[in-house]
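Novice: What would the 3D arrangement of this be:
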Amino acid sequence: MAEDTNSQNGANGQEAVQNTEAQEQQFIIERVYVKDISFESPNSPAIFTQDWEPDTNLNLNTQVNPLGDDHYEVELHLTVSVKGKDGKTAFLVEVVQAGAFLIKGYPAEQLNHLLASYCPSNLFPYAREVISNLVSKGSFPEMHLSPINFDALYAQNIAKQQEEAQANGGAPAETTEV
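Specialist: Next up, the predicted model:
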């Protein structure tokens, strides 16, 4: 009986350690905000006289700013430029959607993944809404950006870094911003 009690205590002890580890890991979205915003329609109103055959270009980037004490600011930079069929710019939208996050207790690899993929995934719907509203207020047809798979972009970035490391004779590639 004593052995059974000890083995049960051992199992409970392991569960307590696992629960303690899980409790130490925290991911909290503290704030989501627009940090910078711009809408330009340099060829209005002439652009409205053309048949609407837009040529759309999307540029996406992220930046992480450590704030100290397990706090991070993640910025999602989106630039959407649309040209009419004559090649003139119909409109240009630039949005920096940001968030303040408390991320604590994660190993470096998981922390990097959270900052480079999970945080931007949480910010993107807000940025998409801001862009849609700005385009509508500019009197252009509604624009709904398709969802973006930030996990796939993160995996591509990691693969690219590994290729660069191999090309440099196995030396680690310089760390790039997430």
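Novice: all contacts plus neighbour counts: C-alpha atoms, from now on.
Specialist: Fine.
Novice: How about the contacts made by Ala46?
Specialist: Applying Cα atoms under 8 Å, 6 or more residues apart in numbering to Ala46 gives no contacts.
Novice: Next, find the distance separating it from Lys85.
Specialist: Ala46 sits 12 Å away from Lys85, going by Cα to Cα, to the nearest Å.
Novice: next one: Glu142
Specialist: Separation of Glu142 from Lys85 (Cα to Cα) stands at 18 Å.
Novice: Go through the helix or strand hosting Ile158 and flag the buried ones.
Specialist: Using DSSP states H and E, Ile158 maps to helix 150-167. Neighbour counts over helix 150-167 (16 or more other Cα atoms under 10 Å) mark 150-151, 154, 161-162, 164 as buried.
Novice: Alongside the first, I'd like the structure of this one:
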Amino acid sequence: MAENTDATAQQNDDTKPQFALQRIYVKDISFESPNAPAIFQQTWQPKVSMDLNSSYTKISDTQYEVVVSLSITAKIEEKVAYIVEVQQAGVVMIKNIEDAQLGHMLGAYCPNLLFPYARETVDGMVNRGSFPSLMLAPVNFDLVYQQSLQRKQQEQAEQGAAEEKQPH
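Specialist: Predicted coordinates:
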């Protein structure tokens, strides 16, 4: 009887949703300060712009690589003080998750886990470049993911409307 209970428990474990963050690493990193050392003589009131992106790649049936990409440019007037580019990545194991949930996990949940590491990496690089700390504000990846889904739906609707207008 105990053998059946063990087999049932094992079977339940095989069908339960599972998630594990297996590895976090920097995939790509770059720092440029093209106007140093002259830029250090300027009054430090930069305009900072940030481009943010996340993507994922399927590695195996249960493993994915998720990458959060940041590109940050700080300018004083029109001169570039620095450019920082970071690709913070992680390998995750995901099993027994429905497709709708899988998209959210890979497009929002995992980037939320990786962003603090990317933010710390950016701040460290900026400091090593002899610039004041740059503390990036948290990002609502749930909102970013929802907006991405809405854009895709809108593009598909526009594409469908354009195809209907074409003469046959």
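Novice: one step back: mean per-residue distance, the helix holding Ile158 of structure 1 versus structure 2.
Specialist: Following superposition, helix 150-167 of structure 1 is found to deviate from structure 2 by 1.0 Å on average (mean Cα distance after the TM-score superposition for structure 1).
Novice: what residues does the strand or helix carrying Gln23 of structure 1 touch?
Specialist: Element membership for Gln23 of structure 1 (DSSP H and E) is helix 2-24. The list of residues contacting helix 2-24 of structure 1 from outside it, by Cα under 8 Å, 6+ apart, reads 104-105.
Novice: How about stretch 40-49 of structure 2?
Specialist: Under Cα under 8 Å, 6+ apart, the answer for stretch 40-49 of structure 2 is 72-77, 81.
Novice: ok, back up a step: what residues in structure 2 pair up with the helix or strand that comes right after the helix holding Gln23 of structure 1?
Specialist: Under the assignment DSSP H and E, the closest C-terminal helix or strand after helix 2-24 of structure 1 is strand 26-40. Across structure 2, the stretch matching strand 26-40 of structure 1 (TM-score structural alignment) is residues 18-32.
Novice: Where in structure 1 does the longest strand anywhere in structure 2 fall?
Specialist: The longest strand of structure 2 (DSSP state E) is strand 79-95. Using TM-score structural alignment, strand 79-95 of structure 2 corresponds to residues 88-104 of structure 1.
Novice: Give the buried residues for that stretch.
Specialist: In stretch 88-104 of structure 1, counting by 16+ other Cα under 10 Å, buried: 89-104.
Novice: From Gly160 of structure 2, how far out is the residue positioned nearest the centre of structure 2?
Specialist: By Cα atoms, centre = their mean, structure 2 has its centre lying nearest to Val68, at 2.5 Å. Taking Cα to Cα as the measure, Val68 of structure 2 falls 31 Å from Gly160 of structure 2.
Novice: cool, and Lys58 of structure 2?
Specialist: To Gly160 of structure 2, Lys58 of structure 2 is 29 Å away according to Cα to Cα.
Novice: What of Glu32 of structure 2?
Specialist: For Glu32 of structure 2, the distance to Gly160 of structure 2 (Cα to Cα) stands at 44 Å.
Novice: To what extent does the longest strand of structure 2 diverge from structure 1 after superposition?
Specialist: Counting by mean Cα distance after the TM-score superposition for structure 1, strand 79-95 of structure 2 comes out at 0.4 Å.
Novice: And that strand, what does it pack against?
Specialist: If you count contacts as 3 or more Cα pairs under 8 Å, 6 or more residues apart in numbering; DSSP states H and E, strand 79-95 of structure 2 packs onto strand 18-32, strand 63-76, helix 110-128.
Novice: Out of those, which gets nearest to His104 of structure 2?
Specialist: His104 of structure 2 sits nearest to helix 110-128 of all those, at 8.7 Å, using Cα to Cα.
Novice: Assumed His144 of structure 1 was part of a strand.
Specialist: No: using DSSP: H, G, I helix; E, B strand; the rest coil, the assignment for His144 of structure 1 is coil, not a strand.
Novice: Which residue comes closest to the equivalent of it over in structure 2 once chain neighbours are left out?
Specialist: In structure 2, the residue paired with His144 of structure 1 according to TM-score structural alignment is Met135. Of all residues not flanking Met135 of structure 2 in the chain, Asp123 sits nearest, at 6.5 Å (Cα to Cα, 6 or more residues apart in numbering).
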